[in-house]
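In: what follows is a predicted structure for the sequence shown.
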Amino acid sequence: MSGKPKLIYFNGRGRMEPVRWLLVAAGVEFEEVFLDTREQYVKLIKDGSLMFQQLPLVEIDGMKMVQTRAILSYIAGKYNLYGKDLKERAFIDMYVEGITDLMHMIMMFPFSPPEAKEKNLALIMERATHRYFPVFEKTLKQHGQDFLVGNRVSWADVQLIEAILAVEEKIPAVLLGFAQLQAFKTRMSNMPAIKKFLQPGSPRKPPPDDHYVATVLKVLTDEWSPH
């Protein structure tokens, strides 16, 4: 089955944004269907399109794929962004899992109650600068290469640039003291496909606002987080 991948999710970042990033980095065009009613979501469940009654949903190569990790690993493998052997893949997996942990904090931040936002932002800053970013700073410095694994761009690099930019939106000075990551950010942001993705009018979604949060909660109703 040919045709562009179809991404079915809310009109916002959430768990679909890393899928958009990875497809863009692979040079793959895609279509999007945005959910904004409870009825659309229920219909997908009744149609059997959502294996675990969870979003995101990506239709690709004749499959209806769910579970973000499965979707991303399929795309990474299909488009040669998943290392050259099992050892490289293991490192990519480790890096991706770490970045995903940080991005989960970013993704859930808009759903925080107002009284918790300051505390949660401080936690994001602490984790980014003391737990996650130092790992990538050290990796890039030690092997002296432009990318995290195998000296070529991989899924891990794509997720890292997404995370850096997402954290910077909330904490602009977060990369102070991370010279390797500053250079990495410049390199990745200047790759033609990613540079285009960062321009206005691209499929990249803006930071989530109150409307996005309200839409997610309305569609999922008793489901609190945008799985």
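Out: Great, that's in hand. This is a predicted model, so every value here is computed, not measured. Numbers count the residues shown, from 1 in each chain.
In: could you use CA atoms for every contact and neighbour count after this?
Out: Noted.
In: give me the number of residues near the closest residue to Ala26 other than its chain neighbours?
Out: Nearest-residue entry for Ala26: Tyr79, 6.1 Å, with adjacent residues in sequence omitted and distances by Cα to Cα, 6 or more residues apart in numbering. Using other Cα atoms under 10 Å, Tyr79 has 17 other residues around it.
In: looking at the chain, which helix is longest?
Out: Ranked by number of residues, the top helix in the chain under DSSP state H is helix 86-108.
In: take this one as well and set it beside the first:
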Amino acid sequence: MSEVVLYYFDGRGQMESIRWLLAVAGVEFDEVLLKTREEFEKLLKDGSLMFQQVPLVEMDGMKLVQTKAILNYIAGKYNLYGKDLQERVKIDMYAEGTRDLMDMIKILPFVSPDEKTTKLELIQSKALERYFPVYEKALSGSQYLVGDHLSCADVHLLEATLMVEEKFPSILSSFPNLQAFQARMKTIPAISKFLQPGSKRKPPPDDIYVKTVKEVLRF
């Protein structure tokens, strides 16, 4: 088994951004896919889950929990977190924006059909009016969101734009800088590989994923 092991469900959720960063960093990882309540309770009983929740990532002899902490650790270790504190705080701000947008999408499979239409309309309006204009401006005349080096903020932005496009295929039509950014990012070998069929990138959540999550977490 790899030195890096991810414990989560067989789906995107909070783990997908972690998969993205590891893939971009060129880190091989294995996954333990939770399918039953008993498997989750075993992690609880052996003390692996500090706050009784996943994602859980085993790496460098540690058991890491809390999504932001895991992402920041990976970004810092693999030179995806800027060159100084000023760049880091800018990266954090951009990354938090993309995570806010992605979180709105992640909850969609768990809302009622009546709520889904309203949620989708909200996602579309927020993407068009709040989030994408910020990144469009930041990428004006710049290859990356912060500084002159690829950062975790860039990786999260690519992931977020692809997720939104799955719901609204033409949503980037009025954002040429974002379109160009997407095209550049897809030429990075590690990203190109991760986007290919058969990679460890997860597909959009389906009914089986939703059912498993609800049964394992009992909600």
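Out: Received the coordinates, thanks. Every value quoted in this text rests on a predicted model; they were computed, and no experiment measured them.
In: can you classify Pro172 of structure 1 as helix, strand or coil?
Out: Here Pro172 of structure 1 is recorded as coil under DSSP: H, G, I helix; E, B strand; the rest coil.
In: whichever residue in structure 2 pairs up with it and Met163 of structure 2, how far apart?
Out: Residue pairing (TM-score structural alignment): Pro172 of structure 1 is matched to Pro169 of structure 2. Going from Pro169 of structure 2 to Met163 of structure 2 by Cα to Cα, to the nearest Å gives 10 Å.
In: of those two, which one has the most company?
Out: Using other Cα under 10 Å as the criterion, Pro169 of structure 2 and Met163 rank with Met163 on top: 17 against 12.
In: between helix 85-106 and the strand or helix carrying the more buried one, find me the angle.
Out: Following DSSP states H and E, one finds Met163 of structure 2 within helix 152-167. On the basis of axes from the mean of the first three to the mean of the last three Cα atoms, to 10 degrees, helix 152-167 of structure 2 is oriented at 20 degrees to helix 85-106.
In: tell me the buried residues in the helix or strand just after helix 152-167 of structure 2?
Out: Downstream of helix 152-167 of structure 2, the next assigned helix or strand under DSSP H and E is helix 176-186. If you call a residue buried by 16 or more other Cα atoms under 10 Å, then helix 176-186 of structure 2 has these buried ones: 177-178, 181-182, 185.
In: do stretch 203-223 of structure 1 as well
Out: In stretch 203-223 of structure 1, counting by 16+ other Cα under 10 Å, buried: 203-205, 208, 212-213, 215-217, 219-220.
In: next step: the residues you listed restricted to helices.
Out: Using DSSP H, 212-213, 215-217, 219-220 are the members of the buried residues of stretch 203-223 of structure 1 that sit in helices.
In: please report the distance of the nearest residue to Tyr131 of structure 2 once chain neighbours are set aside from Met15 of structure 2.
Out: Of all residues not flanking Tyr131 of structure 2 in the chain, Gly97 sits nearest, at 6.9 Å (Cα to Cα, 6+ apart). Distance, Gly97 of structure 2 to Met15 of structure 2, using Cα to Cα: 17 Å.
In: what about the longest helix of structure 1, how far off from structure 2?
Out: When structure 2 is superposed, helix 86-108 of structure 1 averages 0.5 Å from its matched positions, counting by mean Cα distance after the TM-score superposition for structure 1.
In: now for that helix, which elements pack on it?
Out: helix 117-127, helix 155-170 (3 or more Cα pairs under 8 Å, 6 or more residues apart in numbering; DSSP states H and E).
In: quick one: what's aligned to Asp209 of structure 1 in structure 2?
Out: Per TM-score structural alignment, Asp209 of structure 1 is aligned with Asp206.
In: contact partners for that match?
Out: Going by Cα atoms under 8 Å, 6 or more residues apart in numbering, Asp206 of structure 2 touches Pro109.
In: gap between it and Ser112 of structure 2?
Out: 14 Å.
In: now swap in Leu43 of structure 2 and tell me
Out: Distance from Leu43 of structure 2 to Ser112 of structure 2, by Cα to Cα: 30 Å.
In: isn't Ala25 of structure 1 right up against Val158?
Out: Yes: counting by Cα atoms under 8 Å, Ala25 of structure 1 does reach Val158; the two are 7.1 Å apart.
In: so which strand or helix has the residue minimising distance to the centre of structure 1?
Out: With distances taken as Cα atoms, centre = their mean, the residue of structure 1 nearest its centroid is Pro18 (2.4 Å). Per DSSP H and E: Pro18 of structure 1 is located in helix 17-25.
In: dump the residue contacts of Trp21 of structure 1.
Out: The contact partners of Trp21 of structure 1, taken as Cα under 8 Å, 6+ apart, are 158-159, 162, 194, 204.
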